[in-house]
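K.L.:
Just need the structure, nothing else, for what follows:
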Amino acid sequence: MIKKLTGLQPRVLSIARIVMGLIVFSFGTAKIFHFHAGEFMPAFGSPEWVAGLIELTVGLCFLIGVFTRLSAFILSGLMAAAYFTAHLPVSFFPTENGGYTAASWSFVFLYFATSGGGPASLDAMLSKRANG
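P.N.:
Okay, the predicted model is just below:
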């Protein structure tokens, strides 16, 4: 069973990247285009709007798997900044400050920065084309 699961790791890495990319991209579309925005309607030029612009553009790059490691590193920093600016002032503990998602995602994106986007990414396809 471990051998089978290990063999699936590259595909699951790509699937996880796509799912995380869709989620981040959807936050960007909500903040920038007010598409299914709910409460996410920041003022133009506000820090939340700039975060939405990063989520939209870098999230799309991450979603399709182009510049995946750089995109993941930027998103990791964005999530860490969200935690430190919006959640940490409320409380140190994520269970009290509501920052568990930002803290968790920061480390998930840090993982992607080290692992890449998997075989179903533009990075992998471009690398395969360049190498042969």
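
K.L.:
use CA for all of it now, contacts and neighbours both
P.N.:
Will do.

K.L.:
Need the residues that contact stretch 51-59.
P.N.:
Residues from elsewhere that reach stretch 51-59, judged by C-alpha atoms under 8 Å, 6 or more residues apart in numbering: 21-22, 24-32, 71, 74-75, 78.

K.L.:
what's the closest of those to residue 99?
P.N.:
residue 78 (13.0 Å; C-alpha to C-alpha).

K.L.:
list the contacts for the closest one?
P.N.:
With C-alpha under 8 Å, 6+ apart, residue 78 has these contacts: 51, 106.

K.L.:
Can you point out the helix or strand that includes it?
P.N.:
helix 68-82 (DSSP states H and E).

K.L.:
next one: residue 4
P.N.:
helix 2-33.

K.L.:
That helix packs against which elements?
P.N.:
In terms of contacts (3 or more C-alpha pairs under 8 Å, 6 or more residues apart in numbering; DSSP states H and E), helix 2-33 is packed against helix 47-64.

K.L.:
So for the helix it packs on, what gets flagged as buried?
P.N.:
48-64 (16 or more other C-alpha atoms under 10 Å).

K.L.:
run this one through as well so I can compare:
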Amino acid sequence: MPNLDVWAPRVLSLLRIVAALLFMEHGLMKLFHFPAPQPGAPDPLPMILTAAATIEVVGGALIALGLFTRVAAFVCSGQMAAAYFMAHAPQGFWPALNGGEAAILFCFVFLYLVFAGPGIWSVDALVRKRP
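P.N.:
Take a look at the predicted model:
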């Protein structure tokens, strides 16, 4: 079997991009009702959800581009931890029953990106290569 380690930096970039675009979609749904309104989100949004949606859109865009990835991922990971404990955990212990699986997964994928970095397909990687 070929050595798959050579593909790790590319697959890391793919994980970063896909996770960030999915994360960004939640913010776009809250702020702009694109591609549809966020199910269950009040209209107008309270300030805390407006702040969360802004983090999702801006942080998601930065992570997708791989620009300031570690900082953006740290902020987004923290937001997802807070979202889980504020919105999902009070609904019950089990994530499959309280609807918190996505929040947990986003939290830990972004936490991983804080330590792993953006991968080779990123603006951060391009900037590092400049003299």
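
K.L.:
Can you pull the TM-score for these?
P.N.:
Once superposed, chain against chain, the TM-score is 0.90 (TM-score structural alignment, normalised by the length of structure 2); 129 aligned residues with a C-alpha RMSD of 1.5 Å.

K.L.:
returning to what we had before: buried residues in the helix or strand just after the helix holding residue 78 of structure 1, which are they?
P.N.:
Sequence order places helix 94-97 as the next helix or strand after helix 68-82 of structure 1, per DSSP H and E. With burial defined by 16+ other C-alpha under 10 Å, the residues of helix 94-97 of structure 1 counted as buried are residue 94.

K.L.:
Quick check: what element follows helix 94-97 of structure 1 along the chain?
P.N.:
helix 100-115.

K.L.:
Residue 117 of structure 2 and residue 129 of structure 2: what is the separation?
P.N.:
Distance, residue 117 of structure 2 to residue 129 of structure 2, by C-alpha to C-alpha, to the nearest Å: 15 Å.

K.L.:
of the two, who's got more company?
P.N.:
Each of residue 117 of structure 2 and residue 129 has its neighbours counted (other C-alpha atoms under 10 Å); residue 117 has more, 23 against 7.

K.L.:
thought the more buried one was touching residue 68?
P.N.:
No: between residue 117 of structure 2 and residue 68 there is no contact under C-alpha atoms under 8 Å: 9.5 Å.

K.L.:
Overlap of the contact sets of those two?
P.N.:
In contact with both residue 117 of structure 2 and residue 68: no residue, using C-alpha under 8 Å, 6+ apart.

K.L.:
end to end, how far does stretch 81-101 of structure 2 reach?
P.N.:
By C-alpha to C-alpha, the extent of stretch 81-101 of structure 2 from end to end equals 11 Å.

K.L.:
Hmm, I typed the wrong one, I wanted stretch 57-74 of structure 2.
P.N.:
Start to finish, the residues bounding stretch 57-74 of structure 2 are 15 Å apart (C-alpha to C-alpha).

K.L.:
Also stretch 57-77 of structure 2?
P.N.:
End to end - C-alpha to C-alpha - stretch 57-77 of structure 2 spans 14 Å.
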